[in-house]
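J.: Generate coordinates for the sequence data below:
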Amino acid sequence: MWNQNSVSIILGTHYPIIQAGMAGGVTTTNLVSAVSNSGGLGTLGAGYMSADDMRLAIKEIKDHTNQPFGVNLFIPESPIVNDEQITNAQRLIEPFKKELHLTDNSSFSEMQIDFEKQLEVIFNEKVPVCSFTFGAPSKELVLELKKEGTIVIGTATTVEEAVINEESGVDIVVAQGSEAGGHRGTFLGSCEHSMIGTFSLVPQVVDAASIPVIAAGGIMDGRGVIAALALGAKGVQMGTAFLTCKESGAGAIHKRGVLESSETHTVITAAFSGKPARGIENRFTREMQEFESLLPPYPIQNALTKKMRKEAGKQGNPEFMSLWSGQSPRLSRDISTKDLLESIVSQVGKTIGELKK
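T.: This next block holds a predicted model:
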């Protein structure tokens, strides 16, 4: 059976299908538990969560499933920022805030995430799977997690990043192609030099790594699963496909934006967060494009645009929202998580049968 391989055995799942840990509220406890209950690996996107909120969410997930699930964390970054960048960014964002009648003049404050406290929750709650983005976890951390029985997954957007993840001791590495929505896990060199498509990246990572490889980026259905397996991957990670599911925490405007978009509607932009990410083009991305070099890096820019994005969502204005999406929005569907996974599995079986003819 195609679904019983090294990845599904390591994860303890029925299918080697991972729901991406999309941070920012998309991965509700209902979505995570629904994916796990349907045979995949649900993942809580905890990158922006406090330790207390993480703990509550994990307990809720445990209340709704007895199957394995994962938690995704961001490796901390310490960018160099100067006052001029922050001043420039505030000046550029101000007209958009005024248009939204956003008059909050409180001083800017960067959201501080305590990575060490997040890790304490992972250990204390004995989370089955922990994945990392924006860097490779240290060998010492991986060893400690493994001692507690936690499976560790790394993220790579180049072969070199995959090798570093393997050297750190992770059990599985995700090869994340440039088709992926939102922020990718690049941590070596520039994002521009890591824009390698899934079909190109996966077989090269498979050849370079001795651990199982997961394909990610633009995979939306059973055809993508078959393609990934043919390239040597042992499973897939899917984000945008789950974003439009009933259980997803994405707002109605975000979901509709993805469902009504096409492959030509997404762009790579650093305007919202200071880190290049793929999302649906809108007025903010267009008008800010020429100024991206003046903006502070992630997570500073992300904090500077937070109130604007939140207010735009409240007002139902998609032009100033970060509508993250992968490159295959035409394949997105407004269905339940269970129905999505069942359709993927059915399509894989059907496609395998057709290939044998």
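J.: going forward, measure contacts and count neighbours with C-alpha atoms only.
T.: Noted.
J.: Can you list the residue ranges for strands in this protein?
T.: Along the chain, counting by DSSP state E, strands occupy 17-19, 42-45, 69-74, 129-133, 151-156, 172-176, 182-183, 213-216, 235-238, 266-269, 277-280.
J.: Now distance to residue 292 and mean neighbour count too, for those strands, in a markdown table please.
T.: Compiled in a markdown table, the strands of the chain are given as follows (distance: least, Cα to Cα, whole Å; neighbours: other Cα atoms under 10 Å):
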| stretch | distance to residue 292 | mean neighbour count |
| --- | --- | --- |
| strand 17-19 | 31 | 27 |
| strand 42-45 | 26 | 29 |
| strand 69-74 | 23 | 24 |
| strand 129-133 | 23 | 24 |
| strand 151-156 | 24 | 26 |
| strand 172-176 | 24 | 28 |
| strand 182-183 | 16 | 23 |
| strand 213-216 | 27 | 31 |
| strand 235-238 | 28 | 26 |
| strand 266-269 | 8 | 22 |
| strand 277-280 | 12 | 25 |
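J.: compare with the first, here's sequence two:
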Amino acid sequence: MSTLLSDLGTDLPLVAAPMAGGPSTPALVTAAARAGGLGFLAGGYKTAQALAGQIHTARAEGIAFGVNLFVPNPAPVSDAAYRRYARALRPEADRYGLTLPGEPVEDDDHWADKIDLLTSAPVPWVSFTFGIPDRAVVRALRTAGSTVLQCVTSAGEARLAAESGVHALIVQAQDAGGHSATLTPARPPRPLQLTDLIAAVRRSADLPLIATGGITTSTDVATALAAGAEAAMVGTALLRTHESGASAPHKAALADPAFPATTVTRAFTGRPARALRNRFTDHYDPIAPAGYPALHHLTGPLRKAATAAGDTDLIHLWAGTGHRHAKAEPAADTYARLAAQL
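T.: Down below sits the predicted model:
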């Protein structure tokens, strides 16, 4: 049992990953805790008020849990590149009667309000992705009593994270579903297999590690722990569980033979993210510029409309490479399968 997790009384070194956009419900976080692990609420894309509501719900269950935030680390897109991409998307928008944003929207995802929330009403764990918060933010959260984690995708990022004063690192490998945590989305680091990445990070930063990316079986969990991680973080494996808030079309696509492969694409948000390959990724990834959060806001109305219509050709079907192991079952059953070799 890892020291990192045992301090909070968890029985299993298994962490439910924060999955922004809906999947990481308070019910999923609670189920992870009840199964002996730990779960994270996803603060990304939420207002501080909406996040506070989910924190209140989880706290009322009397469980340990964490909150993940997106650190502002914009990848600006030129007006010309934005307009070209918006024009290319217009036929899709027209089919749904949508008007997409005419100008790039660059925001910070309510960063200051959410930091104020987490320092004034602390939660046991706080994790960060997309960027590294400044030392003052990390210090404030530590002073408030939170264990602070930083998601990294390379040894170099691990060194920077260690300098910020965080307690531990989440090491995300190339097979992860959804967004890459890379600090340099226009120039992602050289991809490594999870065990190799764990080894590289261990050499560069003397901090506890949580491994993530492609962990969907009990063998994957055991391999990550044997490589030096104190815990394994799972996301895709939980997407189809009863407690997951993933959309019905997303859950169905994960098991649909029509979607056999994943691909890393920036077509949806302007940041690299792994998703089930569909018509949108095939057609638009070759022409999509880098540009986050502007592309996220540009395609957001289209993705929302497509999800409501069950149009899986246009939905961002986030998924890791092991997505076929995701089962429609209670999260407790998924946890039991993942823990079989512990």
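J.: Please produce TSV containing the strands of structure 1, extended by distance to residue 287 of structure 1.
T.: As requested, those are exported to TSV (distance: least, Cα to Cα, whole Å):
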stretch	distance to residue 287 of structure 1
strand 17-19	33
strand 42-45	30
strand 69-74	29
strand 129-133	29
strand 151-156	31
strand 172-176	28
strand 182-183	19
strand 213-216	30
strand 235-238	30
strand 266-269	11
strand 277-280	14
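J.: Can you report how many residues lie near residue 307 of structure 1?
T.: A count of nearby residues for residue 307 of structure 1, using other Cα atoms under 10 Å, gives 15.
J.: How about residue 354 of structure 1?
T.: As a burial measure, residue 354 of structure 1 scores 9 neighbours (other Cα under 10 Å).
J.: So what does it match up with in structure 2?
T.: Using TM-score structural alignment as the criterion, residue 354 of structure 1 maps onto no position in structure 2.
J.: go on, residue 20 of structure 1?
T.: Aligned partner of residue 20 of structure 1 by TM-score structural alignment: residue 17.
J.: aligned partner of residue 202 of structure 2 in structure 1?
T.: Matched to structure 1 by TM-score structural alignment, residue 202 of structure 2 sits across from residue 206.
J.: do you know how far its match is from residue 137 of structure 1?
T.: 20 Å (Cα to Cα, to the nearest Å).
J.: Same question for residue 9 of structure 1.
T.: When distance is defined by Cα to Cα, residue 9 of structure 1 is 23 Å away from residue 137 of structure 1.
J.: what about the two, which has more around it?
T.: Neighbour count, other Cα under 10 Å: between residue 9 of structure 1 and residue 137, residue 137 has more, with 23 against 13.
J.: and the nearest residue to residue 10 of structure 1 once chain neighbours are set aside, what does it touch?
T.: Leaving aside its chain neighbours, residue 10 of structure 1 sits nearest to residue 151 (7.7 Å; criterion: Cα to Cα, 6 or more residues apart in numbering). Taking Cα atoms under 8 Å, 6 or more residues apart in numbering as the criterion, residue 151 of structure 1 is in contact with 10, 11, 128, 129, 130, 145, 170, 171.
J.: Of the residues you listed, which is the nearest to residue 94 of structure 1?
T.: Distances from residue 94 of structure 1 to the contacts of residue 151 of structure 1, taken as Cα to Cα, are shortest for residue 130 (38.5 Å).
J.: how about that closest one, what's its match in structure 2?
T.: Going residue by residue (TM-score structural alignment), residue 130 of structure 1 aligns to residue 126.
J.: Would you quantify the distance from that match to residue 1 of structure 2?
T.: For residue 126 of structure 2, the distance to residue 1 of structure 2 (Cα to Cα) stands at 21 Å.
J.: same deal with residue 207 of structure 2?
T.: Taken as Cα to Cα, the span from residue 207 of structure 2 to residue 1 of structure 2 is 16 Å.
J.: Comparing the two, which residue is more hemmed in?
T.: residue 207 (16 against 12).
J.: quick one, what contacts the more buried one?
T.: 162, 167, 168, 169.
J.: Show me what the third one aligns to in structure 1.
T.: Residue correspondence to structure 1 (TM-score structural alignment): residue 168 of structure 2 is matched to residue 172.
J.: Make sure that match is actually in contact with residue 209.
T.: No. Counting by Cα atoms under 8 Å, residue 172 of structure 1 does not reach residue 209; the two are 9.7 Å apart.
J.: joint contacts of these two?
T.: residue 166.
J.: What number of neighbouring residues does the equivalent of residue 295 of structure 2 over in structure 1 come out with?
T.: Aligned counterpart of residue 295 of structure 2 in structure 1: residue 301 (TM-score structural alignment). For residue 301 of structure 1, the count of nearby residues is 22 (other Cα under 10 Å).
J.: cool, and residue 226 of structure 2?
T.: Neighbours around residue 226 of structure 2, by other Cα under 10 Å: 11.
J.: before we move on, what about residue 60 of structure 2?
T.: Neighbours of residue 60 of structure 2 under the rule other Cα under 10 Å: 9.
J.: List the residues that contact it.
T.: Applying Cα under 8 Å, 6+ apart, no residues contact residue 60 of structure 2.
J.: Pull up the gap between it and residue 121 of structure 2, please.
T.: Per Cα to Cα, residue 60 of structure 2 is found 14 Å from residue 121 of structure 2.
J.: Residue in structure 2 paired with residue 110 of structure 1?
T.: Across the alignment, which pairs residues by TM-score structural alignment, residue 110 of structure 1 is matched by residue 105 of structure 2.
J.: Same check on residue 47 of structure 1?
T.: Checking TM-score structural alignment: residue 47 of structure 1 goes with residue 44.
J.: ok, now how distant is its match from residue 109 of structure 2?
T.: As for residue 44 of structure 2, its distance to residue 109 of structure 2 is 7 Å (criterion: Cα to Cα).
J.: I'm done for today, thanks for sticking with me.
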